Structure formats: C-alpha cells, structure tokens
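*Asks:* Pasting the sequence and the predicted coordinates here, then a few questions.
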Amino acid sequence: MQPIVPPEIEAYCTAHSSAPSALLVELQAYTTRNCADAQMLIGPLEAAFLQMLVRLSGARRVLEVGTFTGYSALAMAEALPADGTLLTCEIDPDRAAIARRFFERSPHGRRIELRLGAARETLRGLPPDDRFDMAFIDADKEGYLEYYDAILPRLSAGGLLVADNTLWSGDVLDPQRPSARAVDAFNRHVREDDRVAHVLVPLRDGVMLVRKR
C-alpha cells in the first residue's frame, strides 16, 4: 500500500489520537512479525477512527467482513457498550485462529462472534430480520459491491457502513488493475445510490463512509 497521506503527517495524527490498548499494540506487533501480508492491518490511527464511529453512532450491533488477525474487530469491540455485539467474517483459518487467541485474552472478546468461511455464504445464511447498526468492509476488493448490496438492507435506519481501501493507493484515478477497477466501481455505485449519504475520506488508503437514509 502506497501512502496517500505523507507518513510524517500520519505519524503526527496517530500521536495525537487516542492510543490503542496494550493488547492491540501486542496484536499489531505479532501480526507484523508473523504474517507476510501484515500490511493489511488497519493500524492504530484507523482503529481510533473506527472506535470513534462506533461511539458516535451509538452502535450496538456491528458486522465486519474481513477479520484478518482481529485488530479491527477487537478495536471496535472495545468501543461497544456492555450489551453490544460484533459479528466478523473470515475465510482464512490461520488468520482466524490468531484472531480468536487474542479475542480470548480480551475482556471485550465475549462481544465478538467470528464466523469462519466465505462472507458471501455467512451473509446469505443470516436470519432475514437480522439488523446491524454499523458495518465495516475490509476484504477482497472484487467483492465490495456484492457485500455492499447484501449488507445495506440489513443496516438499521441511520446505520453506518464503512469501507476500507477505497483509494487503493491512488490507483482509482487511473484504474488499470482488476482490484483498482473494482474499487472504482464500488465508489461510483455508492455515489449513485440515492438510499444513502456518503463521504470518501483520504484516511490511510481511503475510507468510504456511508449512512443509510
């Protein structure tokens, strides 16, 4: 991931934002040491941003597509109220195993349910009346449109959907690779959807915020 914001600016923002918990710091270090794709981790600045969104929205039920090693799920769970719950979907059993180990060590881990398997199947298998106050999508970019269309009907009125990597290292300006074309198609789909209000924020690799009307 090429930085959109200069690294020194991001470092300054991180230093002047709420600090991550000790367990999140440990999880980030573990992921960096042990996972070749550690760049997929959202990092402390975006984690603080997600926590703020959970608190501002008053979310009690959160849905996540793309657990990876559990950093974002654990960050959001820390911001949930005592009766809040978070459902997270992960297809990679090795990554899910790491996440579960860290969830078990957190007092907030009891709020998290991890479903192993393809998120498409997990979403299809949810009860028809299952509703969420907030959703976070950070998975395969070619699936973003499908995830969006599956999740939006399940968001409560005024619910918030957050999609990560929506600038794709700036490649959305000239989308040549399939992943960049998929992200650009997602952004255009959201822009044309009159069911929502939205804003694309140049935080890290781009974050699309979508509020259901």
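*Replies:* Alright, I've got the coordinates. The structure displayed is predicted, hence computed values, not measured ones.
*Asks:* Every contact and neighbour count from this point should use C-alpha atoms.
*Replies:* OK.
*Asks:* which residues are contacting stretch 38-45?
*Replies:* Stretch 38-45 is contacted by residues 1, 10, 13-14, 17, 19-20, 28, 31-32, 68-69, 71-72 when judged by CA atoms under 8 Å, 6 or more residues apart in numbering.
*Asks:* could you pull out the strands for this protein?
*Replies:* Per DSSP state E, the chain carries strands over the ranges 61-65, 85-90, 112-116, 132-137, 155-164, 196-201, 207-212.
*Asks:* Dump the contacts of stretch 38-45 to TSV, plus neighbour count and distance to residue 87.
*Replies:* Formatted as TSV, those follow (neighbours: other CA atoms under 10 Å; distance: CA to CA, whole Å):
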residue	neighbour count	distance to residue 87
1	11	27
10	16	29
13	12	29
14	17	27
17	14	26
19	14	24
20	17	21
28	19	21
31	21	21
32	15	24
68	28	13
69	28	14
71	25	14
72	26	12
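*Asks:* Residue 163: which of the residues you listed is nearest?
*Replies:* Closest approach between the contacts of stretch 38-45 and residue 163, by CA to CA: residue 72, at 12.3 Å.
*Asks:* measure residue 43 to residue 54 for me?
*Replies:* Using CA to CA, to the nearest Å, we find residue 43 at a distance of 17 Å from residue 54.
*Asks:* Which one's more surrounded, these two?
*Replies:* Neighbour count, other CA atoms under 10 Å: between residue 43 and residue 54, residue 54 has more, with 25 against 17.
*Asks:* and the more buried one, what does it touch?
*Replies:* Taking CA under 8 Å, 6+ apart, one finds 76, 79, 80, 134 in contact with residue 54.
*Asks:* Try it again at 7 Å.
*Replies:* 76, 79, 80 (CA atoms under 7 Å, 6 or more residues apart in numbering).
*Asks:* Got another one to weigh against that:
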Amino acid sequence: MEEATSGEPNEEFRKIKKGLLQSDELLQYILETSVYPREPQPLKEIRDATAHHQRKLMLTTPDAGQLMVLLLKLINAKKTIEIGVFTGYSLLLTALSIPDDGKIIAIDIDREAFELGYPIIEKAGVQHKIDFIEAPGLEVLDRLLEDPNNEDSFDYVFVDADKDNYINYHEKLMRLVKIGGLILYDNTLWFGTVALPNCLIPEKMKYDRDHIIEFNKSLSNDSRIQISQVPVGDGLTICRRLY
C-alpha cells in the first residue's frame, strides 16, 4: 500500500481533478444505487472503522470492491494473495467471497493498520482463511517461489502496495498465478494524474505517477496477459494470464 504522503492530493490538486468521474454526484448515485445496498455489513464496519484514520484514502473503494467480489465469484477463486492490506477492506471482501476452505496470503509491512480491522474480520468468522505475513511483498513472493508447488497455483491476486515495485511484483506473480488466473492492480490511474501534463502534478505525487505510467505501458505490451483498465476507485487494472 502506498505511503500516506504520496497518496493524498493537496488542495491545489483537488481543484484540478475531483475524482475520476469528474462528478461527485454521479459517484454518489452509483454508490447509493448499486453498491451500498449490496455491501455486506462487515465491510461497512471496516469502512466506518477506517473513516478517521489519517491514511483513510488508502482504503479500497466500495465500487471497486464490488467488482472484485464479482470477479472472485466468476473464477471460483480459492487460493489467493493480497499485497498491501491496510485495515483489511479488500482482504475481508476476498475472505467473504472464497469458499470456507479457501486461503489468502495477506502481505503488509504495517501490522498496526491490519489490527484495526481484524476484530471485524474475526467477528465475520473468516479469520481462518487468512495468513497475515508482516514483511515486504517481494521478499514473501521470493519465499513462495522457492517451493515449486506454488508455481502456477494461485487463482487470484490483488496488489495495492508500493507503486514503484508493481513491475517487479508482476514478473513474480506471473509465475505464481495459474493460466486463466487474475491479477488486479489498484491505483493505476493515480488520481487521474497519468493523463495530465507534468506541470500540473503536485511534486509529492510525481514519483509514484511516473512509475504507474511506466507500469501501465509495460502491461499494454505484455502478450502473456489479457487486460482491462477500469475507471473505478483510483483505477483498477485487471490482468488475466493467457500463458
């Protein structure tokens, strides 16, 4: 998950770009019509628990979450990875969506944020599906790759971590995810800055923006995957492994 200083736009930028939809009213319509009425109560509770966190913008948006649930169900995901957990909204929606004997390897360097949402995960009765590992994502993926049985075995991965490592994550995940499996990358539109001239970008957002732009180009040129970049949340890119 991204650092708070790089992920939070300043007031000057808010005036330039106010949401990917360019309309607060349209987003609210989508949420109130299609998302909130179907959002499970435990997910609402994690949103509420995170509402006053200083890095609350890092929370997966509920409209993106709804799409993720649909994808998990469509592919009957059972064995999954999540890189970047924060307080656990996307982790919980995955745990609620996979079978009772399904597993999630949940990776984050910040156990304190995870523990904010953990009581809600526990109350939902899905904690047994989660293996939380407090460590850098690349380090954990390298450990997984040491076991040949892990290669081509995962159904689904969600990545919402350090943006400058997305390319590095991708190469390792392409060995771990099975053919037909999905890898989802969050924040691939980076508050819409990917389409704005450099002179309009707040300085603290440029580093991650540049890495996201490079990553988006690399996915576009990767013949091993089928992709769809969806303008929900802060941009969600869905990759399906072809070979």
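*Replies:* Great, that's in hand. Note that this is a predicted model, so its numbers are computed, not measured.
*Asks:* care to give me the TM-score?
*Replies:* Here the TM-score for the pair of chains, by TM-score structural alignment, normalised by the length of the first structure, is 0.94; 212 aligned residues with a CA RMSD of 1.5 Å.
*Asks:* could the contacts of stretch 38-45 of the first structure be laid out in a markdown table, adding distance to residue 198 of the first structure?
*Replies:* Output for these, formatted as a markdown table (distance: CA to CA, whole Å):
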| residue | distance to residue 198 of the first structure |
| --- | --- |
| 1 | 24 |
| 10 | 23 |
| 13 | 23 |
| 14 | 24 |
| 17 | 24 |
| 19 | 27 |
| 20 | 27 |
| 28 | 30 |
| 31 | 32 |
| 32 | 32 |
| 68 | 26 |
| 69 | 28 |
| 71 | 25 |
| 72 | 21 |
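*Asks:* Give me the aligned partner of residue 119 of the first structure over in the second structure.
*Replies:* Residue pairing (TM-score structural alignment): residue 119 of the first structure is matched to residue 137 of the second structure.
*Asks:* Hmm, residue 82 and its match touching each other?
*Replies:* No. With contacts counted by CA atoms under 7 Å, residue 137 of the second structure stays clear of residue 82, the gap being 9.2 Å.
*Asks:* more crowded one of those two?
*Replies:* residue 82 (25 against 22).
*Asks:* So what does the more buried one match up with in the first structure?
*Replies:* In the first structure, residue 82 of the second structure lands on residue 64 (TM-score structural alignment).
*Asks:* contacting residues for its match?
*Replies:* 87, 88, 89, 135, 136, 137.
*Asks:* The first one corresponds to which position in the second structure?
*Replies:* Going back to what we said before, that points to residue 87 of the first structure. Checking TM-score structural alignment: residue 87 of the first structure goes with residue 105.
*Asks:* Without its sequence neighbours, what residue ends up closest to residue 31 of the second structure?
*Replies:* residue 63 (6.7 Å; CA to CA, 6 or more residues apart in numbering).
*Asks:* What is the neighbour count of the one you found?
*Replies:* 17.
*Asks:* Now check the first structure for the residue matching it.
*Replies:* Counting by TM-score structural alignment, the partner of residue 63 of the second structure is residue 45.
*Asks:* quick one on the thing from earlier: okay, the contacts of residue 64 of the first structure in a markdown table with distance to residue 24 of the first structure and neighbour count next?
*Replies:* Listed next are the contacts of residue 64 of the first structure as a markdown table, based on distance: CA to CA, whole Å; neighbours: other CA atoms under 10 Å:
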| residue | distance to residue 24 of the first structure | neighbour count |
| --- | --- | --- |
| 87 | 18 | 19 |
| 88 | 17 | 26 |
| 89 | 19 | 26 |
| 135 | 20 | 27 |
| 136 | 18 | 25 |
| 137 | 19 | 25 |
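*Asks:* got a list of what residue 182 of the first structure touches?
*Replies:* Counted by CA under 7 Å, 6+ apart, residue 182 of the first structure has contacts 141, 142.
*Asks:* please redo it, this time with the cut-off set to 10 Å
*Replies:* By CA atoms under 10 Å, 6 or more residues apart in numbering, the contact list for residue 182 of the first structure reads 140, 141, 142, 143, 144, 145, 166, 168, 172, 175, 176, 188.
*Asks:* Against residue 35 of the second structure, how distant is whichever residue in the second structure pairs up with the first one?
*Replies:* Residue pairing (TM-score structural alignment): residue 140 of the first structure is matched to residue 162 of the second structure. Between residue 162 of the second structure and residue 35 of the second structure the computed distance is 27 Å (CA to CA).
*Asks:* Kindly report the same for residue 207 of the second structure.
*Replies:* For residue 207 of the second structure, the distance to residue 35 of the second structure - CA to CA - is 32 Å.
*Asks:* hmm, back to that, overlap in contacts, residue 137 and residue 82 of the second structure.
*Replies:* Common neighbours of residue 137 of the second structure and residue 82 (CA under 10 Å, 6+ apart) are 106, 107, 108, 159, 161.
*Asks:* ok, of these, which one's closest to residue 143 of the second structure?
*Replies:* residue 107 (12.3 Å).
*Asks:* Please identify which of the shared contacts of residue 137 and residue 82 of the second structure is nearest to residue 125 of the second structure.
*Replies:* The closest of these, once distances to residue 125 of the second structure are taken by CA to CA, is residue 106, at 16.6 Å.
*Asks:* quick one: that closest one and residue 167 of the second structure, what's the gap?
*Replies:* In terms of CA to CA, residue 106 of the second structure sits 19 Å off from residue 167 of the second structure.
*Asks:* now swap in residue 19 of the second structure and tell me
*Replies:* Separation of residue 19 of the second structure from residue 167 of the second structure (CA to CA) stands at 25 Å.
*Asks:* what does residue 240 of the second structure give?
*Replies:* 16 Å.
*Asks:* out of those two, which sits in the busier spot?
*Replies:* More crowded of residue 240 of the second structure and residue 167, by other CA under 10 Å: residue 240, with 20 against 17.
*Asks:* and the more buried one, what does it touch?
*Replies:* So residue 240 of the second structure contacts 156, 174, 177-184, 224-228 (CA under 10 Å, 6+ apart).
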